[in-house]
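**Q** 3D, please:
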Amino acid sequence: MLTGLNHITVAVSDLERSLHFYTEILSFKGEVKWDNGAYLSLGELWLCLSCDAPQPATDYSHLAFSVAPNRFEAMRKHLSGFSLSYWKENQSEGDSLYLLDPDGHKLEIHAGDLTSRLRSLRKKPYSGLIWL
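**A** I've put the predicted structure just below:
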């Protein structure tokens, strides 16, 4: 039986550039690196950067990382100090920033959790919403 998310691997074209982005800008902890990759952590999350030819999704697929609601504005201010590209404006429950990593992978910084999202759906359900 599955017990949870094990790790995420992201293809990167320039390991040092991606290491800088994820550790210096997003505050991941560097664990190890080798010729073609690196392992980083953020809380319980294990992220692998793997040198390859990135093909970022053109659909809505993205990785969302948590920030405490009381730290969201500090994170927004921190990120504003860098030349980052954004791919979407927030239109959903909770504060979110939607940015691109150096290879164009879609990321979200979100101040909320599943509980807060479900609570918001009770007030404003999506079209065709069915509670399971």
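**Q** CA only for contacts and neighbour counts going forward, please
**A** OK.
**Q** Ser50 against Val10, yeah?
**A** Yes. Using C-alpha atoms under 8 Å, Ser50 is in contact with Val10, at 6.1 Å.
**Q** Could you also give me the structure for this second sequence? I'd like to compare it with the first:
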Amino acid sequence: MLSGLHHVAIICSDYEKSKHFYTEILGLKILAENYRAQRDSYKLDLQLPDGSQIELFSFHNAPQRPSYPEALGLRHLAFALKDIRAFTEHLATYGIEAEPIRTDEYTGKQYTFFSDPDGLPLELYQTRVLTKIQ
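**A** Okay, here's the model as predicted:
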């Protein structure tokens, strides 16, 4: 039986730019960084607070993956958090624009989308339902 998500692997076009994005802007912790000479490629292991990981790879001349319009395959990567508005404001300080925050009609939770440096669609999804102050 599956017990959780261990990692998601991402191939980037500009390793230093993506490393900065995922570590400095999104705040993921570096677990390991390895240069693989035979492939002329980096592999960066990153960890989120819940223990799940992202493997960031650099490969020269990797083909583009269509995202828009939506294509078959992985649609997006979603990050859980409690305060979407605060995080979208944090992204904006780096010039990263998120879509307007929406509310999921089935769960009542807020979500929004933004993109990584290669245009990979990323989602922010709140982990608690906001209540109105009366």
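**Q** Please say which of Ser50 and Val10 of the first structure ends up with more neighbours.
**A** Ser50 (22 against 18; other C-alpha atoms under 10 Å).
**Q** Distance check, that one against Ala64 of the first structure.
**A** 19 Å (C-alpha to C-alpha, to the nearest Å).
**Q** For the second structure, just list every one of the helices.
**A** Using DSSP state H, the helices of the second structure run over residues 15-20, 84-92.
**Q** Just send those helices back as TSV, with distance to Leu124 of the second structure and mean neighbour count too.
**A** Shown next, in TSV, are these (distance: least, C-alpha to C-alpha, whole Å; neighbours: other C-alpha atoms under 10 Å):
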stretch	distance to Leu124 of the second structure	mean neighbour count
helix 15-20	18	16
helix 84-92	7	15
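**Q** Looking at those, which is nearest to Tyr111 of the second structure?
**A** Closest of the helices of the second structure to Tyr111 of the second structure is helix 84-92, at 7.2 Å (criterion: C-alpha to C-alpha).
**Q** Could you pull out the strands in the first structure for me?
**A** Assigned by DSSP state E, the first structure shows strands spanning 8-12, 29-34, 37-42, 45-51, 63-66, 86-88, 95-100, 106-111.
**Q** Lys123 of the first structure is nearest to which of these?
**A** Within these, the stretch nearest Lys123 of the first structure is strand 95-100; the backing value is 17.1 Å (C-alpha to C-alpha).
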